[in-house]
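Q: one predicted model, sequence on top.
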Amino acid sequence: MALMITDQCINCDVCEPECPNQAISMGPEYYQIDPQRCTECVGHFDAPQCVQVCPVECIPINPEHREDQDTLWAKYRRLQAQAEGAAH
């Protein structure tokens, strides 16, 4: 289940640096989350860090990208392997 940022985002800039997968970036009007990179912080933290720091609570689960824990773990491992490959 990738997360998403709704149009209630106030562009406060606190979520982007908290994302361990660099899944958050500025969109045309407000921040957005790349569902291919979002693991809901699985593998990094017990809870999604962007949700924890968002002052307006505008980061729900993206209904178009529902994933179970096994899928999120697989995505985390894939992203880690890509990062290690890029570092070498």
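A: Done, it's in.
Q: switch to C-alpha atoms for all contacts and neighbour counts from now on
A: Will do.
Q: what about the helices in the chain?
A: With DSSP state H as the criterion, the chain has helices at 49-53, 69-87.
Q: so which bits of the last one are buried?
A: This points to helix 69-87. By 16 or more other Cα atoms under 10 Å, the buried positions in helix 69-87 come out as 72-73, 75-76, 79.
Q: same question for the first one.
A: Residues of helix 49-53 classed as buried by neighbour count (16+ other Cα under 10 Å): 49-51.
Q: pick the one among those residues closest to residue 15.
A: residue 50 (4.6 Å; Cα to Cα).
Q: adding another structure so you can compare the two:
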Amino acid sequence: MHVTTDHDRCVGSGQCAMQSPEVFDQDDDGLVVVLQERPGAELLEEVHRAVELCPSQSIHVTG
């Protein structure tokens, strides 16, 4: 799995960081930061949940 984000689309809701704190964080402006671009399979479910909850649809997962 490969995680990318569209930083310009992010609205800073923080849903991603709450759902998967090992993979996502927020910068000083509250916008998404990817901590792990290639998280392990054990994080798949929580990453997909973060994608579903993202109000700006700025998280993308491939692979």
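A: Okay, I see it. None of the values given here were measured: they were computed from a predicted structure.
Q: thinking again about what came up before, tabulate the buried residues of helix 49-53 of the first structure (a markdown table), appending distance to residue 19 of the first structure.
A: Formatted as a markdown table, these follow (distance: Cα to Cα, whole Å):
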| residue | distance to residue 19 of the first structure |
| --- | --- |
| 49 | 7 |
| 50 | 7 |
| 51 | 10 |
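Q: and of those, the nearest to residue 28 of the first structure?
A: Taking Cα to Cα as the measure, residue 28 of the first structure lies nearest residue 50 of the buried residues of helix 49-53 of the first structure, at 19.1 Å.
Q: tell me who's in contact with the closest one.
A: Shown in contact with residue 50 of the first structure (Cα atoms under 8 Å, 6 or more residues apart in numbering): 14-16, 18-19, 59.
Q: name the nearest of these relative to residue 38 of the first structure.
A: Nearest to residue 38 of the first structure, judged by Cα to Cα, of those is residue 19 at 8.5 Å.
Q: what about that closest one, how many residues nearby?
A: 21 (other Cα atoms under 10 Å).
Q: then residue 39 of the second structure?
A: Counted by other Cα under 10 Å, the residues lying close to residue 39 of the second structure total 15.
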